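>>> Here is my input; please provide its structure:
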Amino acid sequence: MVSFDRRTLLRGAALAGAGMAAGPFAGFAARAGASPAPQVELVPIADERDGAVRLWLPDGFGYRSFHDTETPVILDDGATLPGRHDGMGAFRGRHGNYLLVRNHEMNTIGTAFGPAGTVYDPAAGGGTTTVEVTRHGAVVGARTSLSGTLNNCSGGIMPWGSWITCEETVNGPDVGPDFTGTPNIALQRRHGFVFEVPLRGAVDPQPITAAGRFAHESVAYDPRHGVLYLTEDNFGYASGFYRYLPPRHAKGGGRIADGGRLQALAVRGRPQHNLAAEQQTGATFPVEWVDIDDPAPTFPYTPGVSAPTSNDTALSYVAAQGWAGGAAWFSRLEGSAYDRGVVHFTSTQGGGAPEAGPGPIADGFGNGHGQIWAYDIDAQVLRLTYQSPGPDTLDFPDNVTTSPRGTLVVCEDSTGDNYLRGLTRHGQLFDIGLNRLVGGNGAPRYGDEFAGATFSPDGHTLFVNIQATKGMTFAIWGPWRRIGV
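The predicted structure is shown next:
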């Protein structure tokens, strides 16, 4: 979810498609205009924390911000709260409160921020924090839950009460510097993995290596089959959509086991099909899965010496195995969510003119303004449910979650105005919120992206982050059903 300069070459166009599909896709219309979009007007709303206007929301809604790192925030364990609040999951807590497990997409190399028992790599600055809050966003307590990781972007909720957090990087002592140019020599462990973070008790800060070493963004868990679906946000190359088959089903308890099998999605009969290019909205594709034989590589290196393997080589190593077997090309896959047999996921720069090859592309793989895909697990069919017709409608969709009634809530990661959007089950897009943050220096922060949207288990509160160096979290409540959420 790292923000880069946007593509400006071409604008993708959403085209009319075929009729509605049966099964889990039923209700998601294949064409815009199948039913009227909700009519939602956004108005300035004061933050209950201090009366400042930070969001525009529908009339009748309220919100409270917390953990604003414009000033230092000290956690209960003595650690200083990092910024760059990103992916997040909400769980039931004590006394009607909620527990949030929240990522911090920190790429700093130096010192881990948390206490010793939470640390994976002492030289890595990312991780997760766990926060207890009331339904109206008052903080009861907060602590480090995982530290010593890098670029913790998004993740996914496990139904037994844990959070899978994803590293959006392949940095490590065996890989050369990434786009920041920072040497990786100080790192002590390989990065680019997913980790399971329990709600309570001690974390085991060890990755699930068989789920792959690549630029992970998010995961969505299929509880019926015990499978993790994973998105890849590889900025300069084509990204893949993967599934991880654990060696055993967690069956509602325990944790995701390491040692399983990683596979990449391919369109049946169309090897290396470019799904990042403009598609017909509502188009469907039967899929198959390609095995990844070496999902967690260690590249040769000498400790204390800059590694000979370039970051680009490491970034595309897993994806290239998929391409060799015919895996499909996507553009920057980011948020994902499981709902009633379907995995919904976003392609941030999908929907424009096709690229000539899978990369590297200096300003990002994909020429569009965003696509939203849905994968029907039992039918093994992929469907394009929405494609942005231009930046004024939807610009760079990122994290996504589902409301209790099945509406998708989409976070925008644009360089201009950033919205929270809703996508109905009839394929209609509408506005839910607008960032109107102003920094302590008086400068607008409208370009700071929304991230980590997640509903409380009872559907009362939507929690969402501002992913920026000076980050914060919002608790938003109101008459969701009235606006179609």
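>>> Going by C-alpha atoms from here, please, whenever you check contacts or count neighbours.
OK.
>>> List the buried residues of stretch 383-401.
For stretch 383-401, a neighbour-count test (16 or more other C-alpha atoms under 10 Å) marks 383-391, 394-401 as buried.
>>> Proceed likewise with the subsequent sequence, for comparison:
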Amino acid sequence: MQRRTFLLAVSAAAFSGSLWQQAAHASAGLSPYGPLGPPDANGMALPAGFTSRIVARSGQTVGGTRWHPAPDGGACFPDATGWIYVSNSEIPLAGGASAIKFRADGSVERAYRILSGTNLNCAGGATPWNTWLSCEEIFRGRVYETDPYGVRSAQPRNAMGRFKHEAAACDPDHGVIYLTEDESDGCFYRFVPNTWGDLSSGRLDVLCAGPAWKRVPDPGPAVLERQTRHQVSDALHFNGGEGCHYAGGVCYFTAKGDRKVWFYDAGRNVLGTVYEGGGSLDGVDNITGSRAGDLYVAEDGGNMEINVITPDRVVAPIMRLDGQSRSEITGPAFSPDGSRLYFSSQRGTSGEAAGTGGITYEVTGPFRR
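I've put the predicted structure just below:
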């Protein structure tokens, strides 16, 4: 397959928040990790020096807890000498989220539920105060603030809007949280809490032409005709908003309908695209980033890859799963030290819609950090 793409021509430091330049075409180069090798025992193709392992399977016990079906969005949190990986469950009525606690050597200490009884929990986002925002991808869906450490009970954050939520990304530099919406005419939002660190109250804005931010009059509409994405006439619309990641003054978000990776430079109030489809990266979905400034984008379908987008405009696969074409890659997140990447295949080799064949993986290797 020819691996080429259309990217925004940016300086080598662009992903860390420096000035964006005018758009131009660029060709994908060689991966910083080299080519993918043959599939390993887990059916995963990786560059030389990387290894994979399966840490959980849907319906099977891990760390004393039955792992949930349809694992989706995820994040990692520090925990003394170890760390925690949190994962949503995108199933109806009983979605919620679970967590796996790892020891310093990477072994599993225990697993536990942190959210139950919610509906189609898709993606979400980590907060700077170490909570997990789990988002419902349903009509009038909520954002739930959960405790990855399993101590405090989860709380709905209705002020963040009632719509078909997908992902969230916290911007501590400007005191806001960006939100995506998985609709064919979805919007890109920001929630401005009255007090940073307290999400119980605040203002919901929508990105409009200009770009400009305008307040959503009714963040919790009860009727279809008053949905948040239709309340402000000049709101911008994105075809199937998915993953969302903030780093260095820039929020990156994906839109699966047109295969674009967008950026919003908050400091300069500039909206543009990082990736415009037409290359190796297909079905853009969940997104995360590394300390080196690289973006990692997971595919919903396609050939089941995670692709890296580097600051020097290279787009290349760093992982491919064989024999799982009816699944999707979800929940990519790095361990706090950047040495391990966690993610799931939502439906695994079975491809069942209920996600009972879900598999959660760990990849270890010389990631740039």
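>>> Tell me, how many residues neighbour Val139 of the first structure?
By the criterion of other C-alpha atoms under 10 Å, Val139 of the first structure has 16 neighbours.
>>> how about it, what's its partner in the second structure?
Aligned by TM-score structural alignment, Val139 of the first structure pairs with Val108 of the second structure.
>>> which one is its match nearest to, not counting chain neighbours?
Closest residue to Val108 of the second structure apart from its sequence neighbours, by C-alpha to C-alpha, 6 or more residues apart in numbering: Phe102 at 4.6 Å.
>>> Tell me who's in contact with that neighbour.
By C-alpha atoms under 8 Å, 6 or more residues apart in numbering, the residues touching Phe102 of the second structure are Gly82, Trp83, Ile84, Tyr85, Val108, Glu109, Arg110.
>>> So which of those residues belong to strands?
Taking DSSP state E as the definition of strands, these contribute Gly82, Trp83, Ile84, Tyr85, Val108, Glu109, Arg110.
>>> Would you mind finding the match for the fourth one in the first structure?
In this case it means Tyr85 of the second structure. Looks like Tyr85 of the second structure aligns to Leu100 there (TM-score structural alignment).
>>> right, and its match touches Glu132 too?
Yes. Leu100 of the first structure lies in contact with Glu132 (C-alpha atoms under 8 Å); the separation is 6.4 Å.
>>> so what does the top strand by length along the second structure touch, helix or strand wise?
For the second structure, the longest strand by residue count, based on DSSP E, is strand 198-208. When contacts are defined as 3 or more C-alpha pairs under 8 Å, 6 or more residues apart in numbering; DSSP states H and E, strand 198-208 of the second structure sits against strand 188-195, strand 212-215.
>>> check contacts around Val108 of the second structure.
By C-alpha under 8 Å, 6+ apart, the neighbours of Val108 of the second structure are Val62, Gly63, Ile100, Lys101, Phe102.
>>> Enumerate every residue touching the first one.
The one in question is Val62 of the second structure. Val55, Ala56, Val108, Arg110, Ala111.
>>> measure it to Pro78 of the second structure for me?
Distance, Val62 of the second structure to Pro78 of the second structure, using C-alpha to C-alpha, to the nearest Å: 20 Å.
>>> before we move on, back to that, let me know the closest of the contacts of Phe102 of the second structure to Ser335 of the second structure.
Trp83 (6.9 Å; C-alpha to C-alpha).
>>> what about the closest one, neighbour count?
Trp83 of the second structure sits with 20 neighbouring residues when counted by other C-alpha under 10 Å.
>>> correct me, but it touches Asp337?
No. Using C-alpha under 8 Å, Trp83 of the second structure makes no contact with Asp337, being 9.5 Å away.
>>> Grab the nearest non-local neighbour of Lys101 of the second structure.
Lys101 of the second structure sits nearest to Ile84 (C-alpha to C-alpha, 6+ apart), 4.4 Å away.
>>> Can you show me the helices along the stretch 301-450 of the first structure?
Assigned by DSSP state H, counting those that start in this stretch, the helices in the stretch 301-450 of the first structure fall at 311-315, 317-324.
>>> Name the residues that touch the longest one?
I take that to be helix 317-324 of the first structure. Here helix 317-324 of the first structure has contacts from 212-214, 238-240, 263-264, 271-272, 290-295, using C-alpha under 8 Å, 6+ apart.
>>> Report the buried residues of it.
Going by neighbour count (16+ other C-alpha under 10 Å), the buried part of helix 317-324 of the first structure is Tyr317, Val318, Ala319, Ala320, Gln321, Gly322, Trp323.
>>> now the first one
Within helix 311-315 of the first structure, the residues that count as buried by 16+ other C-alpha under 10 Å are Asn311, Asp312, Ala314, Leu315.
>>> Now which residue in the second structure aligns to Gly125 of the first structure?
Match for Gly125 of the first structure (TM-score structural alignment): Ala94.
>>> Show me what Pro247 of the first structure lines up with in the second structure.
Checking TM-score structural alignment: Pro247 of the first structure goes with Asn194.
>>> sorry, that was for His426 of the first structure
Match for His426 of the first structure (TM-score structural alignment): Asp312.
>>> That match: neighbour count?
Asp312 of the second structure: 18 neighbours (other C-alpha under 10 Å).
>>> right, and it touches Leu8 too?
No. Assessed by C-alpha under 8 Å, Asp312 of the second structure is found out of contact with Leu8, at 10.3 Å.
>>> Just flag the most distant two among the contacts of helix 317-324 of the first structure.
Greatest spatial distance in the contacts of helix 317-324 of the first structure: Arg213 and Pro271, 23.0 Å, computed using C-alpha to C-alpha.
>>> possible to save the helices of the stretch 301-450 of the first structure as CSV with distance to Arg405 of the first structure?
Shown next, in CSV, are the helices of the stretch 301-450 of the first structure (distance: least, C-alpha to C-alpha, whole Å):
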stretch, distance to Arg405 of the first structure
helix 311-315, 37
helix 317-324, 35
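>>> Sounds good, over and out.
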